[in-house]
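Student: I'll drop the sequence and a predicted model, then ask my questions.
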Amino acid sequence: MAEGDAEWHSSSLYVFYLTLGWFAFAVWSVSFYPQVLLNYRRKSVTGLTFDFLVFNFTKHSSYLIYNASLYFSPVVQQQYRDKYGKSELIPVAPSDVAFSIHAVLLTAITLFQVCIYERGQQKVSKPAIGITTVAWGSAVVLLFMAWPKGDWLWLVSGFNIIQLVMTAIKYIPQAWFNYQRKSTVGWSIGNIILDLSGGTANIFQMAIQSIDQNSTENFTGNVGKLGLSLESIFFDVLFVIQHYCLYPKREGITVDEYQEIEEGEPETPAHGH
């Protein structure tokens, strides 16, 4: 149970930590499939905002770079311990790396579905393109700044901040889209329930490590994982409220009708409303 100069004090807590991590990996990984299967059954991606997908791909790609670097690179691990203490455990679990790889793959598959299925008039918005360009542009700037000094922990921490920011904004277009349509049709609630479970398990996993180490450095040393979990939980609860409380009949206006309203055309009553 040793990790360099760091080790777990309780074998029971270590097993619990691993169990929570792989549980979070399982439910978060499975959470991608309801949306993919929904798109496949409908042969349509209408109702799913493309801004969300672009933000999500940027977020998971950034998170993969952070997790893989901190888990596999001895140089980055040494810089982490130099900063937070020789006795501190690396705050990235094998399940975190596995989740990130799977997330990038499934998000790419969903983007491919956008290319082959019915999407109506939906497209990626200009603000989303601009935000994504700024995110990747910032990553390039961070690389050139870190390279001369070899400050790789600082660089990968930058990717962690990028994923945290993208997590904060990626759900906003879909939440607003649901509100405008007064409907959650096309947006899989199964994805949300599983995502909520994964976020909760992640928080408990980090708490278990803190209890064992009698330290909160794994929280402060990986604000991205903490922020990812808290932000996911917040928006998941919002989507559950939209789906089951605000729009339970899910008979709002269609995506095409919504597009007509956005383009300034007269609104047509939806489904007899």
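Tutor: In hand now; what should we look at? Numbering: from 1, shown residues only.

Student: When you work out contacts or count neighbours from here on, use the C-alpha atoms and nothing else.
Tutor: OK.

Student: any idea how far Gly150 is from Leu20?
Tutor: 34 Å (C-alpha to C-alpha, to the nearest Å).

Student: more neighbours, the two?
Tutor: Leu20 (22 against 13; other C-alpha atoms under 10 Å).

Student: Which residue lies nearest the spatial centre of this structure?
Tutor: Nearest residue to the geometric centre of the chain (C-alpha atoms, centre = their mean): Thr167, 5.4 Å.

Student: adding another structure so you can compare the two:
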Amino acid sequence: MASWNSVEMEIAYQVLGWLAFFSWSFSFYPQVILNFKRKSVVGLNFDFLVLNLTKHSSYLIYNAGLFFSKAIQRQYHNKYGHDQMIPVAPSDVAFSMHAVTLTVFTLFQVLIYDRGHQKVSKTCISITSVIWLSALVCVIVAWPKHSWLWLVSVFNTIQVVMTAIKYTPQV
């Protein structure tokens, strides 16, 4: 068996990461294409879209923060050790950027196509408002202490919570 730090494991990590990127990214297109063909979003769950935007935006903040910020990477290595790999790959950043873009595009379709009498529920608006207000409070708390690792961890927690919330109605 290959060592975790081996070339073979790095190749497997990258290949599986990009395979996941393409698999999950593909899942956004059938709805976008259907909306375009019908020029309608009737039947699309607007709550799911709004919750999905919050989830994927939080995931993007987490991924981009860990991947691009040297300050966050330093805090990560100070907490977990310099031999620990940052737990975000380029495919993670690419997927979260793609997911936010396609979700925003689908929400744009909601604005321009026939939507019947559908609208975002008050419950969804309330949940989303509480989440983003909480995130703002966390930014205010993290800013003076430069607690960037803690802050991106908050956004990671938000994306996990939002995943549970957005799929709960399907259970």
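Tutor: Received it, and whenever you're ready, just let me know what you need. Every value quoted in this text rests on a predicted model; they were computed, and no experiment measured them.

Student: hmm, back to that, so who does the residue nearest to the centre of structure 1 touch?
Tutor: Phe55, Asn56, Lys59, Leu228, Glu231, Ser232 (C-alpha atoms under 8 Å, 6 or more residues apart in numbering).

Student: rerun at 7 Å
Tutor: Counting by C-alpha atoms under 7 Å, 6 or more residues apart in numbering, Thr167 of structure 1 makes contact with Lys59, Leu228, Glu231.

Student: what distance separates whatever helix or strand it lives in from the middle of the whole chain?
Tutor: Secondary structure assignment for Thr167 of structure 1, by DSSP states H and E: helix 152-170. Between the centre of helix 152-170 of structure 1 and the centre of its host chain there is 11 Å, according to C-alpha atoms, centre = their mean, to the nearest Å.

Student: post-alignment, it versus structure 2, mean distance?
Tutor: In the superposition with structure 2, the average deviation recorded for helix 152-170 of structure 1 is 0.7 Å (mean C-alpha distance after the TM-score superposition for structure 1).

Student: what's the matching range in structure 2 for that helix?
Tutor: Aligning helix 152-170 of structure 1 against structure 2 (TM-score structural alignment) gives residues 148-166.

Student: same thing with stretch 75-84 of structure 1?
Tutor: Going by TM-score structural alignment: stretch 75-84 of structure 1 matches residues 71-80.

Student: how close does that stretch sit to structure 1?
Tutor: Mean deviation for stretch 71-80 of structure 2: 0.9 Å (mean C-alpha distance after the TM-score superposition for structure 1).

Student: Contacts for that stretch, please.
Tutor: Gly65, Leu66, Gln84, Trp148, Leu149.

Student: Just the buried residues from those residues, in ChimeraX please.
Tutor: Here is the ChimeraX command that picks out the buried ones among these, judged by 16 or more other C-alpha atoms under 10 Å:
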select :65,66,148,149
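
Student: Which pair in the contacts of stretch 71-80 of structure 2 has the greatest spatial separation?
Tutor: Greatest spatial distance among these (C-alpha to C-alpha): Gln84 and Trp148, at 17.8 Å.

Student: Any buried residues in stretch 70-90 of structure 1, and which?
Tutor: In terms of neighbour count (16+ other C-alpha under 10 Å), stretch 70-90 of structure 1 has its buried residues at Leu70, Tyr71, Val76, Gln77, Gln78, Gln79, Tyr80, Arg81, Tyr84, Glu88, Leu89, Ile90.

Student: mind listing what the first one touches?
Tutor: By C-alpha under 7 Å, 6+ apart, Leu70 of structure 1 lies in contact with Val76, Gln77, Val92.

Student: Now, the residues you listed that are in helices?
Tutor: Secondary structure from DSSP state H places Val76, Gln77 of these in helices.

Student: Which single one of the contacts of Leu70 of structure 1 is nearest to Ser197 of structure 1?
Tutor: Nearest to Ser197 of structure 1 among those, with distances taken as C-alpha to C-alpha, is Val92, at 19.0 Å.

Student: Wait, the closest one touches Asn67, no?
Tutor: Yes: look at Val92 of structure 1 against Asn67 with C-alpha atoms under 7 Å: they come within range, at 6.2 Å.

Student: Which one's more surrounded, those two?
Tutor: Higher neighbour count among Val92 of structure 1 and Asn67: Asn67, with 27 against 20, using other C-alpha under 10 Å.

Student: So the more buried one belongs to a helix, correct?
Tutor: Yes: assessed by DSSP: H, G, I helix; E, B strand; the rest coil, Asn67 of structure 1 belongs to a helix.
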